[in-house]
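In: below is the structure, and that's it, no one-letter string:
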């Protein structure tokens, strides 16, 4: 199975990404841009969600409409993924949010899971993994592993910037998980950071850099 990688060329996405990358963008503005970009990218990522017919009574007559058929779960990878949740929630306020904590060991660059409170049985049919940076890909692969073991059948990854190395790792382990990004950058440096990237997305959101 060939992996699907979708890069948004929407003018608003590319404009906001340019401001997000800027080293002089302060944390408050950075957080706002992450929310806005998350909403725009999720809008595109959810274009194929299943719907079902529903009749709605308007003040004048009955309108034949459609509503989402599947329940959506948002899975932000802690901590950087937290900043994307609010943007997606504005579009889908009924979505459930499940946190998965995975950090990257600075020496091995391998993912280490430290938090997972998923219930025994999934209550959602579709999960969106949210993480601004798809760098080494280890955290994304580990999260997709967890969700598939949990029983979720449809998974998508929504991020802001990806590196070729991270995309390749996802393609190797989860070719059935589409990846939605605003950009694919050049490479990873020796510390596992995306170049040119935007720095540490968690530090820049929370002012801890």
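Out: Here it is on my side, so go on. Given the structure is predicted, the values throughout are model-derived calculations rather than measurements.

In: rest of the way, CA atoms for contacts and neighbours
Out: Fine.

In: residue boundaries of the helices in this protein?
Out: 11-21, 27-45, 82-91, 138-150, 164-173, 201-206 (DSSP state H).

In: could you dump the ones you listed into TSV with distance to residue 121 and mean neighbour count added?
Out: Compiled in TSV, these are given as follows (distance: least, Cα to Cα, whole Å; neighbours: other Cα atoms under 10 Å):
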stretch	distance to residue 121	mean neighbour count
helix 11-21	36	16
helix 27-45	25	21
helix 82-91	22	20
helix 138-150	7	19
helix 164-173	23	19
helix 201-206	30	20
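
In: among those, which is nearest residue 190?
Out: Between residue 190 and the helices of the chain, the tightest spacing by Cα to Cα is seen for helix 164-173, at 12.5 Å.

In: so what's the residue lying farthest from the centre of the chain up against?
Out: Distance from the C-alpha centroid of the chain peaks at residue 60, with 39.9 Å (Cα atoms, centre = their mean). Residues near residue 60 by Cα atoms under 8 Å, 6 or more residues apart in numbering: none.

In: got another, please set it beside the one above:
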């Protein structure tokens, strides 16, 4: 699909398979989500701009590459996005963090915003929005709407699973935002859940169902 990158690294796919299993425990699911998010983070940041810096090794002075410009912002769509956020911060501990509180109304399947907090200078930074599932796409669309309203324009979206319906809706609304995912599953069921999926990521991560 145009604008969508499927991260098919063997370790990502192996861990995802274990996460899908209904018998995987809450502790196991949480650990795997943290591990897989680190691997996904490698891919979504693969083409970050670099610049050269003069450093001294124990042997001599040299020119060596470092990240250019302002640091990243990881924007977590609450609450399940925090599962991806934790692993990504282990890899990039200096990243700024934004939290976007959006939940899906179970009757209308529409996104309802209840919280937003982000750095003031997000217009100058690369924003990586994270949420385990891109199902209907409504929550992701709403979150990115809010970021753009506050000036953000360099945005990427990272998820664990995506449904074709969600990808289409997301790309229709935000064609300038690339999507990174570990899997494009078959479809959405009548309740708006990804099939075959892995259930509700937030419930499985926090043991609330």
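Out: Perfect, I can see it now. As the structure is a computational prediction, the values presented were derived from the model and not from experiment.

In: let's have the helices of the first structure in a markdown table, adding distance to residue 109 of the first structure.
Out: Formatted as a markdown table, those follow (distance: least, Cα to Cα, whole Å):
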| stretch | distance to residue 109 of the first structure |
| --- | --- |
| helix 11-21 | 23 |
| helix 27-45 | 24 |
| helix 82-91 | 21 |
| helix 138-150 | 8 |
| helix 164-173 | 12 |
| helix 201-206 | 16 |
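
In: closest to residue 156 of the first structure out of the ones you listed?
Out: helix 27-45 (7.7 Å).

In: now the closest one against helix 11-21, angle please.
Out: Counting by axes from the mean of the first three to the mean of the last three Cα atoms, to 10 degrees, helix 27-45 of the first structure lies at 150 degrees to helix 11-21.

In: what does helix 27-45 of the first structure contact?
Out: Applying Cα under 8 Å, 6+ apart, the contact partners of helix 27-45 of the first structure are 8, 13, 16-17, 20, 83-88, 90-91, 132, 156, 158-160, 180-182, 204-207.

In: now it on the second structure. Mean distance?
Out: Here the mean offset of helix 27-45 of the first structure against the second structure after fitting is 0.9 Å, by mean Cα distance after the TM-score superposition for the first structure.

In: which residue numbers in the second structure does that helix align to?
Out: Taken onto the second structure by TM-score structural alignment, helix 27-45 of the first structure occupies residues 26-44 there.

In: the matching stretch: how far from the chain's middle?
Out: Put simply, stretch 26-44 of the second structure sits 11 Å off its chain's centre (Cα atoms, centre = their mean, to the nearest Å).

In: now stretch 104-118 of the first structure
Out: Distance, centroid of stretch 104-118 of the first structure to centroid of chain: 17 Å (Cα atoms, centre = their mean).

In: now stretch 14-26 of the first structure
Out: On Cα atoms, centre = their mean, the centre of stretch 14-26 of the first structure falls 18 Å from the chain's centre.

In: neighbours of residue 25 of the first structure, how many?
Out: Close neighbours of residue 25 of the first structure, defined as other Cα atoms under 10 Å, add up to 14.

In: revised request: answer the last question for residue 123 of the second structure.
Out: Applying other Cα under 10 Å, we find 16 residues neighbouring residue 123 of the second structure.

In: gap between the residue lying closest to residue 166 of the first structure once chain neighbours are set aside and residue 91 of the first structure?
Out: Excluding the flanking residues, the one nearest residue 166 of the first structure by Cα to Cα, 6 or more residues apart in numbering is residue 137, at 3.8 Å. As for residue 137 of the first structure, its distance to residue 91 of the first structure is 27 Å (criterion: Cα to Cα, to the nearest Å).

In: show me the contacts for the residue nearest in space to the middle of the second structure.
Out: Closest to where the C-alpha atoms of the second structure average out (Cα atoms, centre = their mean) is residue 130, at 2.3 Å. Neighbouring residues of residue 130 of the second structure by Cα under 8 Å, 6+ apart: 74-77, 81, 84-85, 157-159.

In: redo that, cut-off 6 Å
Out: 76, 81, 158-159 (Cα atoms under 6 Å, 6 or more residues apart in numbering).

In: which of the residues you listed tops the neighbour count?
Out: Going by other Cα under 10 Å, residue 158 tops the contacts of residue 130 of the second structure with 31 neighbours.

In: I figured it hits residue 180, correct?
Out: Yes: Residue 158 of the second structure lies in contact with residue 180 (Cα atoms under 6 Å); the separation is 4.8 Å.
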